[in-house]
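K.L.:
Have a look; sequence and predicted model below, questions after that.
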Amino acid sequence: MDRRGYLGALAGASSIALAGCTTLADVGERLSGGEEYEVGMSRNAFDPAEYEASVGDRVVWKNTSGADHTITALEGSLPEGADYFATGGFDGEDAAREAWRDSRGGRLEPRGTYGHTFEVPGTYDYICIPHVGAGMVGTVVVVE
C-alpha cells in the first residue's frame, strides 16, 4: 500500500472510531466553545425533559439542533412568587406566543444559549412554542 492510500485508510478508521465521540455533548459537558449547559434541544424534545435544580441555580439551555426553538414558561405552572422566563425576555406567556406568531420573536437559533436563575422552589413547566404540538415540553424542578 502506498503512503497516500495508508493515510486515507487510517483517517477513515479514525473517523469511524471517533464517531461516538463527536456527537452532541452530554448534559453539562463542556463544549468546544467553552459553554456549559444543562438542557439540550433536539428537533422536537428537550434533553432531558425534566431537570432538577437547587434554589439559586442558573439553568442553561442550548439549542443543539438545526431548528429554531423557544423556551417559554407556562404561566399557570409557575410557583407563587416566581419570575416568568422566556427566550426573548417577555413578561408573560401571551406576549411570548404573540411575538412568535407575528415575527418568530423569542427564537433561539441553532447553537444559541439561554439561561434563567431559579429563586423559588417548585415545579416549572415550559414549552417550545413552534414544537409543542410535537410534544416539546419540559420541566425544571427546583428544590431547597
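P.N.:
Now that the structure is in, tell me what you want to look at.

K.L.:
going forward, measure contacts between C-alpha atoms and count neighbours the same way
P.N.:
Will do.

K.L.:
Which parts of this protein are strands?
P.N.:
Under the criterion DSSP state E, the chain contains strands at 39-41, 46-47, 50-54, 58-62, 72-73, 113-117, 122-127, 137-143.

K.L.:
ok, and which of these has the densest surroundings?
P.N.:
Counting by mean count of other CA atoms under 10 Å, strand 72-73 has the highest mean neighbour count of the strands of the chain, with a mean of 26.

K.L.:
Output the contacting helices and strands for that one.
P.N.:
helix 93-103, strand 122-127 (3 or more CA pairs under 8 Å, 6 or more residues apart in numbering; DSSP states H and E).

K.L.:
so how far is it from its chain's centroid?
P.N.:
In this view, strand 72-73 has its centroid 12 Å away from the chain centroid, taken as CA atoms, centre = their mean, to the nearest Å.

K.L.:
again, but for stretch 133-144
P.N.:
Chain-centre distance of stretch 133-144: 11 Å, with CA atoms, centre = their mean.

K.L.:
before we go on, here's another structure to hold up against the first:
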Amino acid sequence: MTEVASGPEGRLRFDPETIEISTGTTVRWIAESPGHNVTSKPGASEKCENPEGADPFASYDGDEHYTVMEEGATFEHTFDVAGEYVYVCAPHEGQGMVGEITVTE
C-alpha cells in the first residue's frame, strides 16, 4: 500500500506528487484538507492520462467532476495495468494540483 496526501497543510498539492509502484499495488489517497478529489477521468481535465487498457479512476461516481471528499476520507485504487497515469484534483488542477504515477511490471 502506498499513501498520498491530498491537500496536506491546506496546500493545493498531492504529497508525494510523483510515485513509482509495481502492478497490483494499491494507492490510498487521504484528504488532509477539505475541498479535494482524485480523478484520472479524461472528462475532468485535459491533463488526465491513463495507459491503454486501464480504466480511469476517481474518488467519486459518474461525471460529477467537482464532487469532493470529506476531510479525513480516503480513496483507494489498485493499479493492475502498467504505464503512466496522470491524475488531478478537478477543482484545483488549474492551480497545479496534479499527480503522476508510474506503474511497472
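P.N.:
Thanks, I have the structure now. These numbers were taken from a predicted model, which means no experiment stands behind them.

K.L.:
rewinding a little: with distance to Gly5 of structure 1 as new columns, can the strands of structure 1 be given to me in a markdown table?
P.N.:
Shown next, in a markdown table, are the strands of structure 1 (distance: least, CA to CA, whole Å):
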| stretch | distance to Gly5 of structure 1 |
| --- | --- |
| strand 39-41 | 39 |
| strand 46-47 | 41 |
| strand 50-54 | 48 |
| strand 58-62 | 40 |
| strand 72-73 | 52 |
| strand 113-117 | 42 |
| strand 122-127 | 51 |
| strand 137-143 | 49 |
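
K.L.:
quick one: what's aligned to His77 of structure 2 in structure 1?
P.N.:
Aligned counterpart of His77 of structure 2 in structure 1: His116 (TM-score structural alignment).

K.L.:
what residues are up against that match?
P.N.:
58-60, 85 (CA atoms under 8 Å, 6 or more residues apart in numbering).

K.L.:
can you list the residues you listed in CSV and add distance to Glu52 of structure 1?
P.N.:
Shown next, in CSV, are the contacts of His116 of structure 1 (distance: CA to CA, whole Å):
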residue, distance to Glu52 of structure 1
Arg58, 11
Val59, 9
Val60, 12
Phe85, 17
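
K.L.:
can you pull the contacts of the residue nearest the centre of structure 2?
P.N.:
In structure 2, the centroid-proximal residue (CA atoms, centre = their mean) is Val38; its distance is 3.9 Å. Taking CA under 8 Å, 6+ apart, we find Val38 of structure 2 in contact with 29, 57-59, 87-90.

K.L.:
Kindly recompute the last result at 6 Å.
P.N.:
58-59, 88-89 (CA atoms under 6 Å, 6 or more residues apart in numbering).

K.L.:
Let me see the contact set for the counterpart of Gly24 of structure 2 in structure 1.
P.N.:
Here Gly24 of structure 2 is matched to Gly56 in structure 1, going by TM-score structural alignment. If a contact means CA under 6 Å, 6+ apart, then Gly56 of structure 1 has 118-119 as its contacts.

K.L.:
So Gly56 of structure 1 versus Val142 of structure 1, what's the distance?
P.N.:
9 Å (CA to CA, to the nearest Å).

K.L.:
and if you look at Gly76 of structure 1?
P.N.:
Gly76 of structure 1 is 16 Å from Val142 of structure 1, where distance means CA to CA.

K.L.:
can you check Ala96 of structure 1 too?
P.N.:
With CA to CA as the criterion, Ala96 of structure 1 and Val142 of structure 1 are 23 Å apart.
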